[in-house]
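fold the following and give me the result.
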Amino acid sequence: MSDLMYAAAPSEMITLDKLEALTMARLDLLLHVNEYNSDQLEEMDSIYGFYGLRLIIAAIERWETMNSGIAEWWIDQEIIVFQHRLYTRIFTSTETLTTRLLFVKSLLMDFGVEYELKNDVYLVPFQHVPMLVRQREVVLYHGMCHIPPLSSAMITLLMFHYRRQLERQFQTQISAVEFLELSRFNSLQKQVLVMYKESFSQLNNQQPLKRRTTAKELDEVQMPLCMKSLYDHLKRDKHLKYDGRNQLRLFLKGLGFTFDENYAFWKTTFCAITPAIVFEKKYAYNIRHNYGLVGSRKDYAPMNCSAIQNRSAPRPGQYHGCPYKHWEHQQLIVQLQKHVGVDLATAIANTAKESLYGVACGMHLEAVMKGSQTKKMCLVNKVTISHPNFWFDYANQVHNDEAI
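Model (predicted):
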């Protein structure tokens, strides 16, 4: 198996102090991965650091009562490391063409990808490259995708399968943690969690906005792309289908909308083309339900990014979901250009294309921050966004700070 994927844990003896040092070095590398070039990543690589950090993060996920988001972040950052190293091996390596082709073939075999090699092109079943099919970035014929071995499409394919492998192995690690004696690692576990939290402390510990957002202010505030799209289509069509209504309605609840405000917002918008009696009959119940006033009486929280991304993809006439996951590549670029320059829009879309949805969303937030000319903009560099309301709160908190 390729040395890029840390096939098996090392068996050589190592002192606890050395393991702790390598684990913390790996964490520091992941926190600043985009600051290094591929050669530096190779020099700093350590299989002990990889396995040590995976074990500690699994222990944190298994025993911490509050979800820190560190596991999702870890997988995203390891994918970035893999992407950098993979790009070097395929495109910039001094190895012979034959060696690079054999390297790609070995990775496909390691991941268990079914394929046929025809005319120097890999024919891969479409289910192995859903993101390429969805974004129409690959030739598809008779259920087989045609992927050149040394191409960006091949990198996307390999990254998709590496992510799945990391997720499976991490779940196995979490299950194993319960049966391991890890008391010697208590100090290391605390160090990892503190370092991770401190790196994003100013992002993850927001103070509430100095003013609560109201319906009249929605046209003036910054919104994450998923909610901005829903809001714009609602204003244009005076209607959204169920999934879109639910996603936006809970987002507004997270902005501080009371039940009365949320009800008035939807009624005012819908009743431009929908009779009031129809609105009350077809749509009002769900608003009450979200606030725990009817039905199960559960007080629903705004959806996080994971919940939005894992729901069914939008069909024609629907606008819910995550733009970075569900939109076609060119559509994403066109929409992002309305908010950022074409070069940055393309860079963000390319990041999303690699299934790094939270990172892409963080790049959009970073662009908003840079536009605000604030000294705080550096704090959001390469952040992985995990919640639309978090994106909103931070972008508009900074905006409010500067207006004071």
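
okay, CA-based contacts and neighbour counts for the rest of this
Fine.

list the contacts for the most centrally placed residue in the chain?
Most central in the chain under C-alpha atoms, centre = their mean is G358, positioned 2.4 Å from the mean C-alpha point. The contact partners of G358, taken as C-alpha atoms under 8 Å, 6 or more residues apart in numbering, are C305, V383, T384, I385, S386.

against T384, how distant is it?
When C-alpha to C-alpha, to the nearest Å is the yardstick, G358 and T384 sit 5 Å from each other.

count the neighbours of K118 for me.
K118: 9 surrounding residues under other C-alpha atoms under 10 Å.

same question for D401.
By other C-alpha under 10 Å, 11 other residues sit near D401.

also T268?
Neighbours of T268 using other C-alpha under 10 Å come to 15.

and T94, by the same measure?
Counted with other C-alpha under 10 Å, T94 comes out at 11.

measure it to P388 for me?
Distance from T94 to P388, by C-alpha to C-alpha: 43 Å.

now swap in Y231 and tell me
13 Å.

can you check C361 too?
Distance, C361 to P388, using C-alpha to C-alpha: 9 Å.

overlap in contacts of the two?
P224.

when the two are compared, which one has more neighbours?
Neighbour tally, C361 and P388, criterion other C-alpha under 10 Å: the higher count belongs to C361, 29 against 22.

skipping adjacent residues, who's closest to the more buried one in space?
Nearest residue to C361, sequence neighbours excluded (C-alpha to C-alpha, 6 or more residues apart in numbering): I385, at 6.0 Å.

surely that neighbour is in a strand?
No: according to DSSP: H, G, I helix; E, B strand; the rest coil, the state of I385 is coil, so it is not within a strand.

L252 contacts E261, correct?
No: contact criterion C-alpha atoms under 8 Å: L252 and E261 do not qualify, at 9.4 Å.

so these two - more neighbours on which side?
More crowded of L252 and E261, by other C-alpha under 10 Å: L252, with 22 against 15.

what strand or helix carries that one?
L252 is located in helix 242-254, with elements delineated by DSSP states H and E.

and what of C145?
Going by DSSP H and E, C145 is in strand 144-147.

could you do I277 as well?
Per DSSP H and E: I277 is located in helix 276-282.

please enumerate residues in contact with that helix?
So helix 276-282 is contacted by K267, F270, C271 (C-alpha under 8 Å, 6+ apart).

export those as TSV, with columns for distance to M223 and neighbour count.
Below are the contacts of helix 276-282 laid out as TSV (distance: C-alpha to C-alpha, whole Å; neighbours: other C-alpha atoms under 10 Å):
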residue	distance to M223	neighbour count
K267	22	19
F270	21	21
C271	24	15
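
inside strands: which ones of the residues you listed?
Of these, none are assigned to strands by DSSP state E.

any idea which of these is the one closest to R85?
F270 (51.2 Å; C-alpha to C-alpha).

next, the second sequence, to be compared with the first:
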Amino acid sequence: MEIIRSQRKIAAEPDVTPTLSLYRSAPSLEVRLEDFELFALDRLRVLKGISDGLSRGKKPDEMEKLVSELWRTHMRHQNASEVINKDIISHFVLRLVYCRTEDLRKWFLSIETILFRHRFRLESFDAQRMLMGEFNLPYKALSNAEFENVKDKLNQVARSINQPLPTAGAIFFKVPFEEVPDLVAGRRVFMLKGYAYVAMNQVVSLVVTQFRSHLSKALVLTNRKWTSTIREQERDRLTPIVEALSTMYLGPDYSQPKEFAEISIKDIDIVANSSFPLCMRHLFEKLREEHHLKHGGRMQLGLFLKGVGLKLDDALAFWKAEFSQKVGSERFDKEYAYAIRHNYGKEGKRTDYTPYSCQKIITSTPAVGDHHGCPYRHFGEQNLRAALGKMGVGGRAMDDILEKVQNRHYQLACTLTFEAVHASSCDTGINHPNQYFSESQKIFQSKNPPTT
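Modelled structure (predicted):
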């Protein structure tokens, strides 16, 4: 399969072929359903890695290194000739996935633009000129006379940003200032009568602005097509994949405990206090307090406990001991025991159900009286402060966590909580409650190794 690129408007070397697509239109390709999902997942790993890096406040040079590493790791293909196709297909699949709500569109637009900027910078000079040609940008390079008229001003700007002074052969474009907002904000261009004078080595800003504008409009149009026709037409084939991808967990499988083989009922209060993340601590405390949880809470806590090693017999005994105080033993056996066995794959379809990821928990919508969901998202500030205080979080750490919550970086808020509670860094970030538990237990066991 080959992607046929449109004709370029700016001349370049005939053998120059950019590795970067502008994603102007979807390719006419037949894509296997397996590749449709796998390609999208690989690109999603790149985008989420970029998002996590930004949330953790990585510096520009660190982000450049991170993006290159993510792309190299996840966007390879066993057939080198298919790498470009994988890039284009995965972009359009995720465009379909992330067009469906305003929040999804905003996230996808932001991260894809960052990825595009990074990749454009890596292209050769001639390849960059070819990519510019695809946008049909109505800007001409300054003539020699125009260049001489503003040369002194261009030199002043170059000195102020520690760039080499432009030579007579330098290429500059005169563009409306609003089309290069980042260059204007950083005072990296000469401004005159509403125009910015953009050097060829700064043209990435101009191209990125065009790319972002095009993608923003395309996401809105894709959403209209999705809601009007595609969702219904593909309800038995693509729709389930598309709707699941935006909340899909991409990390390790926690359906079975790995490092820590099992926990028993006698240990559960101790490990809950030391190693449960806030979402599970809250559910555990409410279960002990009210001797009951609604379905969402039972699923979220029950599968978590299964993942950290609570065996089926102990799980039945644990839930029965609590629920019997509210509903009685007979009603528990009749109405609740089946669901617990079902979660362990012992009833119904015998499916071995997986503990919920952070993404699934964050996107849940608990109703009044429910206790499941993500406290960082669903708690008010006063309740969140109180809950974090009970975990021993305070001072600057509390302020940093609340700042992340205000910016809707809920998983990073949980990561900062982990670091505050354990006085230890967590560079990978928290993406799963069972990961929180596992990392916590590693720390406690390293500090208190078992005696023999």
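
quick TM-score on the pair, please.
Scored against TM-score structural alignment, normalised by the length of the first structure, the superposed chains reach a TM-score of 0.52; 270 aligned residues with a C-alpha RMSD of 5.3 Å.

where in the second structure does the helix holding L252 of the first structure fall?
Counting by TM-score structural alignment, helix 242-254 of the first structure falls onto residues 295-307 of the second structure.

can you pull the buried residues of the matching stretch?
Neighbour-count burial for stretch 295-307 of the second structure, counted by 16 or more other C-alpha atoms under 10 Å, picks out G296, G297, R298, M299, Q300, L301, G302, L303, F304, L305, K306, G307.

distance from it to the middle of the chain?
Relative to the chain's own centre, stretch 295-307 of the second structure is displaced by 24 Å; criterion: C-alpha atoms, centre = their mean, to the nearest Å.

circling back to that earlier point, put together a markdown table for the buried residues of stretch 295-307 of the second structure, with distance to N149 of the second structure on each row.
Listed next are those as a markdown table, based on distance: C-alpha to C-alpha, whole Å:
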| residue | distance to N149 of the second structure |
| --- | --- |
| G296 | 70 |
| G297 | 71 |
| R298 | 73 |
| M299 | 71 |
| Q300 | 68 |
| L301 | 71 |
| G302 | 73 |
| L303 | 71 |
| F304 | 69 |
| L305 | 73 |
| K306 | 74 |
| G307 | 70 |
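
can you pick out the most distant pair from the residues you listed?
Based on C-alpha to C-alpha, the longest span within these runs between G296 and G307 and measures 16.7 Å.

trace V368 of the second structure over to the first structure, please.
In the first structure, V368 of the second structure lines up with P316, judged by TM-score structural alignment.

quick check: that match is in a helix.
No: counting by three-state DSSP, P316 of the first structure is located in no helix; its state is coil.

please point out which of the contacts of G358 of the first structure the second structure shares.
Contacts conserved in the second structure for these, using both residues aligned by TM-score structural alignment, their matches' C-alpha atoms under 8 Å: C305, T384, I385, S386.

quick check: of those residues, which lies closest to D17 of the first structure?
Once C-alpha to C-alpha is applied, the member of these that ends up nearest D17 of the first structure is T384, at 30.3 Å.

what lines up with the closest one in the second structure?
Using TM-score structural alignment, the partner of T384 of the first structure in the second structure is G429.

next helix or strand past whatever helix or strand A413 of the second structure lives in?
For A413 of the second structure, the element it lies in under DSSP H and E is helix 410-422. Helices and strands here follow DSSP H and E; after helix 410-422 of the second structure, the next one along the chain is helix 433-447.

same for that next one, what does it pack against?
Judged by 3 or more C-alpha pairs under 8 Å, 6 or more residues apart in numbering; DSSP states H and E, helix 433-447 of the second structure is in contact with helix 268-275, helix 295-307, helix 410-422.

of those, which is nearest W71 of the second structure?
helix 410-422 (22.2 Å).

for stretch 201-214 of the first structure, buried residues please.
Quick answer for stretch 201-214 of the first structure (16+ other C-alpha under 10 Å): L203, L209, T213.

trace the last one over to the second structure, please.
Counting by TM-score structural alignment, T213 of the first structure corresponds to I263 in the second structure.

that match and L310 touch, don't they?
Yes: the pair I263 of the second structure and L310 qualifies as a contact (C-alpha under 8 Å) at a distance of 5.2 Å.

which residues in the stretch 101-250 of the first structure form strands?
In the stretch 101-250 of the first structure, the strands defined using DSSP state E, counting those that start in this stretch lie at 116-118, 121-125, 139-141, 144-147.

ah, wrong one, I meant the second structure
Under DSSP E, the second structure gives strands at 172-176, 190-192, 195-199.

any chance of those strands in JSON lines, plus mean neighbour count and distance to V67 of the second structure?
Shown next, in JSON lines, are the strands of the second structure (neighbours: other C-alpha atoms under 10 Å; distance: least, C-alpha to C-alpha, whole Å):
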{"stretch": "strand 172-176", "mean neighbour count": "19", "distance to V67 of the second structure": "29"}
{"stretch": "strand 190-192", "mean neighbour count": "18", "distance to V67 of the second structure": "30"}
{"stretch": "strand 195-199", "mean neighbour count": "22", "distance to V67 of the second structure": "25"}
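
can you put the ones you listed in JSON lines and add distance to L206 of the second structure?
Formatted as JSON lines, the strands of the second structure follow (distance: least, C-alpha to C-alpha, whole Å):
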{"stretch": "strand 172-176", "distance to L206 of the second structure": "9"}
{"stretch": "strand 190-192", "distance to L206 of the second structure": "15"}
{"stretch": "strand 195-199", "distance to L206 of the second structure": "8"}
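
and of these, who's closest to S55 of the second structure?
strand 195-199 (30.3 Å).

from the buried residues of stretch 201-214 of the first structure, pick the one nearest R54 of the first structure.
Ranked by distance to R54 of the first structure (C-alpha to C-alpha), these are led by L203 at 23.7 Å.

from P130 of the first structure, how far off is that closest one?
33 Å.

can you pick the most crowded of the contacts of G358 of the first structure?
Neighbour max across the contacts of G358 of the first structure (other C-alpha under 10 Å) = I385, 23 neighbours.

got the contact list for that one?
Contacts for I385 of the first structure (C-alpha under 8 Å, 6+ apart) come out as C305, G358, V359, C361, G362, W391.

residues near the last one, how many?
Other residues near W391 of the first structure number 21, with proximity taken as other C-alpha under 10 Å.

correct me, but it touches P224?
Yes: using C-alpha under 8 Å, W391 of the first structure is in contact with P224, at 6.3 Å.

would you check which pair of the contacts of G358 of the first structure lies furthest apart?
Among these, C305 and V383 lie farthest apart (C-alpha to C-alpha), at 13.7 Å.

mind checking the end-to-end distance for stretch 377-394 of the first structure?
Terminal residues of stretch 377-394 of the first structure lie 10 Å apart, using C-alpha to C-alpha.
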